[in-house]
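[1] next one to model:
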Amino acid sequence: MIAFGPTDLAYAVVLGTAFGLGMCLLLSLAPRWGAPSLSRRIAPYIRDITDPRGMTPDLRGPGVDIGTWWRGVQVRVSAAIGGSTSVQRRLQQAGWVMDAATFRGRQLAWAVVGVAVGGLAIVVLVLLGRATTAAVVLPPICGVIAALLCGAHLTAAARARVARIEEELPTVLEFLALCLSAGEGILDSLRRVSGAATGELTGELRVVVLAVGTGSTLAESLAHAARSLEIPAVTRSIDQIVAAIDRGAPLAHVLHSQALDAREDAKRGLIERAGRKEIYMLIPLVFLILPLSVLFAVFPGIFILRLGIG
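    Below is the predicted model of the structure:
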């Protein structure tokens, strides 16, 4: 009976992976398998004629739809992990066009890649002859780290976009107030600001203008934008604008006040960040500069005492 050692198994994994990648590359050059039929390709363009009520049966034919299967996996993973509300809020704040289930699927893909990287690291350690029993936990650890990095990437993107929107808010409000003072209406002012400026907040205003153009009321569109962003400063400003529209108050004065409040909030946030940075600056001072200063002051005396000089 032939016994296989860890090194032989590692070589088998490497050669098998290379063979599988080669076969996948060859198959990618072949004509596409499971291509949609002619009826499925032209059905979306003639459905209003052949079946205006959308009662056409499924024209995909036999076989497995990978997209539908993967979507089902995403939904099941999202339901198992939970926290969809928090994920959806961060996705909206980051401006990513996906839902919570899709993000959970991406997180799962990152975890699978992390597990694969951990397995590859074990193979490399075995080939180098440095593998230990503790290396078995490397793939799951890499998978968990990859999933956490995916969530951290979303959180960082959401925070960065929220910071940019908060920085743009005073300027956009002042621009709107200037347009209103010139005699334009609120919708025309929003359209002018969203078309003339570039940025994250003006992009949201373009969405509001588009929603109004497709039949929604201005108040509902602004409220939906506030709910999707969930930024306190933006929500407060939009609530004041909606209240002024409902009550017939002068919008220019309201926007000037909101711009002033936004600038005060930005100034207060800048002072708070400066205070935190001062604390962070103490870390290299306490742990690097101060120990080196003490070492330079004490070491010569200790050296002289050990030599017996003086």
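[2] CA atoms for contacts and neighbours, from now on please.
    Noted.
[3] from what I can see V234 touches L169, true?
    Yes - with contact defined as CA atoms under 8 Å, V234 and L169 form a contacting pair (7.3 Å).
[4] now L222: how far from L229?
    11 Å (CA to CA, to the nearest Å).
[5] quick one, helices of the stretch 101-250 of the chain?
    Along the stretch 101-250 of the chain, the stretches classed as helices by DSSP state H, counting those that start in this stretch are 138-181, 186-196, 200-213, 218-229, 232-247.
[6] and for G54, the neighbour number?
    Using other CA atoms under 10 Å, G54 has 10 neighbouring residues.
[7] distance check, the nearest residue to it once chain neighbours are set aside against L205.
    Once flanking residues are discounted, G54 sits nearest to R47: 7.1 Å by CA to CA, 6 or more residues apart in numbering. The gap separating R47 from L205 is 35 Å, by CA to CA.
[8] one more sequence to fold, the one below, so I can look at both together:
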Amino acid sequence: MSPAALGALVGLLAGGGVLLVVWSLRSRRITLDQRLAPYLRPRRTTSSLLHAPAARVPFPTLQRIIAPVMADGVRLVSRLGSPTAELRARLVRAGRDDTVEQFRAGQVVWGALGLAGGLGVALLLAATRGSSPVVLAVLVALAGVSAALARDWLLTRQVHAREARMLAELPTVAELLALAVGAGEGAAGALERVVRTTHGELSVELGRTLADTRAGAPLTLALDRLSDRTGLAALSRFAEAVSVAIDRGTPLADVLRAQAQDVREEGRRALMEAGGRKEVQMMVPVVFLILPVTVLFAVFPSAVVLRVGL
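    Down below sits the predicted model:
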């Protein structure tokens, strides 16, 4: 790489850094409300022993320096990323206890790591191959954006994996509930027994439903909250059928067995559909890889014989 191109790359990176610093300082300008806030806060009337102590960190000075930058990054990711309501729903469906702000902060960290990795690759390419500074700058930006988006993509994968496990556990849990109800347990008692004796993602969600009932919510309302949290159509039908059976007084064991059978049939249909899609996908390597090689092995000896004969 020529010295002029290397100097242009260093100047571009330095100019970008200066612009980021100036933009960060201007965005953190203290407003009048922030100046007056310490003098307008209400005084605490309760004892200080009732308030939790502030969390101690090993490097408080570094935390105070990084916190404004992290806040700016979280606001930027919030504007460019998924909507807050959708992200909160996906966090609940993934079974995670993180808040939206914590997840956004994780995206900022992933983006910073991606920028660092992209910068290292860009400097390596500049030193070895002499690439264009504009291309290297685009590479660094793409690395940072891709890392931030990868965090969101992994959350979506976690949601799908958890829902698949819950869907696989639903027939067994429904059969256990039917056995408990058929043995004379009530709906809440059967739910408590199944939560106590089973393990899995669906058991965790049923444990939350049981906690709602213990807090005073009706079982039908707790089941509605279960369907809202998960977002699975099969689980929503299961919760609705159980709620209707409880309200109308129909035999709950028969309803649970019917729901388990429906879920098994739906899983069988999904498996057949997945097998059909895989069969179509297998045509791609067969047609474009295996078939040309077979034709080549069939035609090449004849071509060689004809060439030798001529």
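[9] got a list of what A5 of the second structure touches?
    A5 of the second structure makes contacts with 130, 132-133, as judged by CA atoms under 8 Å, 6 or more residues apart in numbering.
[10] out of the residues you listed, flag the one nearest to L210 of the second structure.
    Nearest to L210 of the second structure among the contacts of A5 of the second structure is P133, at 59.8 Å by CA to CA.
[11] now do that closest one: how many residues are near it, please.
    Neighbours of P133 of the second structure (other CA under 10 Å): 21.
[12] that one contacts L13, correct?
    No - if you go by CA under 8 Å, P133 of the second structure and L13 don't touch, sitting 9.3 Å apart.
[13] what is in contact with the two at once?
    Contact criterion CA under 8 Å, 6+ apart; no residue bridges P133 of the second structure and L13 by contacting each.
[14] for the closest residue to T171 of the first structure other than its chain neighbours, pull up the helix or strand it's in.
    Counting by CA to CA, 6+ apart, A259 is the residue found nearest to T171 of the first structure once chain neighbours are left out, at 7.3 Å. Secondary structure assignment for A259 of the first structure, by DSSP states H and E: helix 251-284.
[15] give the next helix or strand downstream of that helix.
    Assignment by DSSP H and E places the next element after helix 251-284 of the first structure at helix 290-307.
[16] of R47 and L205 of the first structure, who's got more company?
    Shown here are R47 of the first structure and L205; by other CA under 10 Å, L205 has more neighbours (21 against 14).
[17] and the more buried one, how far is that from P250 of the first structure?
    From L205 of the first structure to P250 of the first structure the distance is 20 Å (CA to CA).
[18] likewise T17 of the first structure?
    69 Å.
[19] how about A10 of the first structure?
    When A10 of the first structure is compared with P250 of the first structure (using CA to CA), they lie 75 Å apart.
[20] more neighbours, those two?
    A10 (19 against 13).
[21] ok, the more buried one - contacts?
    Each residue near A10 of the first structure by CA under 8 Å, 6+ apart is listed here: 123-124, 126-127.
[22] filter the residues you listed down to the ones in strands?
    Nothing among the contacts of A10 of the first structure maps onto strands, per DSSP state E.
[23] any idea what G111 of the second structure aligns with in the first structure?
    Matched across to the first structure, G111 of the second structure falls on A111, judged by TM-score structural alignment.
[24] its match: neighbour count?
    Neighbours of A111 of the first structure (other CA under 10 Å): 24.
[25] now, among the contacts of A5 of the second structure, which is nearest to V100 of the second structure?
    Taking those together and measuring to V100 of the second structure by CA to CA, the closest member is P133, at 36.2 Å.
[26] what's the distance between the closest one and P83 of the second structure?
    P133 of the second structure is 34 Å from P83 of the second structure, by CA to CA.
[27] now swap in F103 of the second structure and tell me
    Taking CA to CA, one finds F103 of the second structure at 13 Å from P83 of the second structure.
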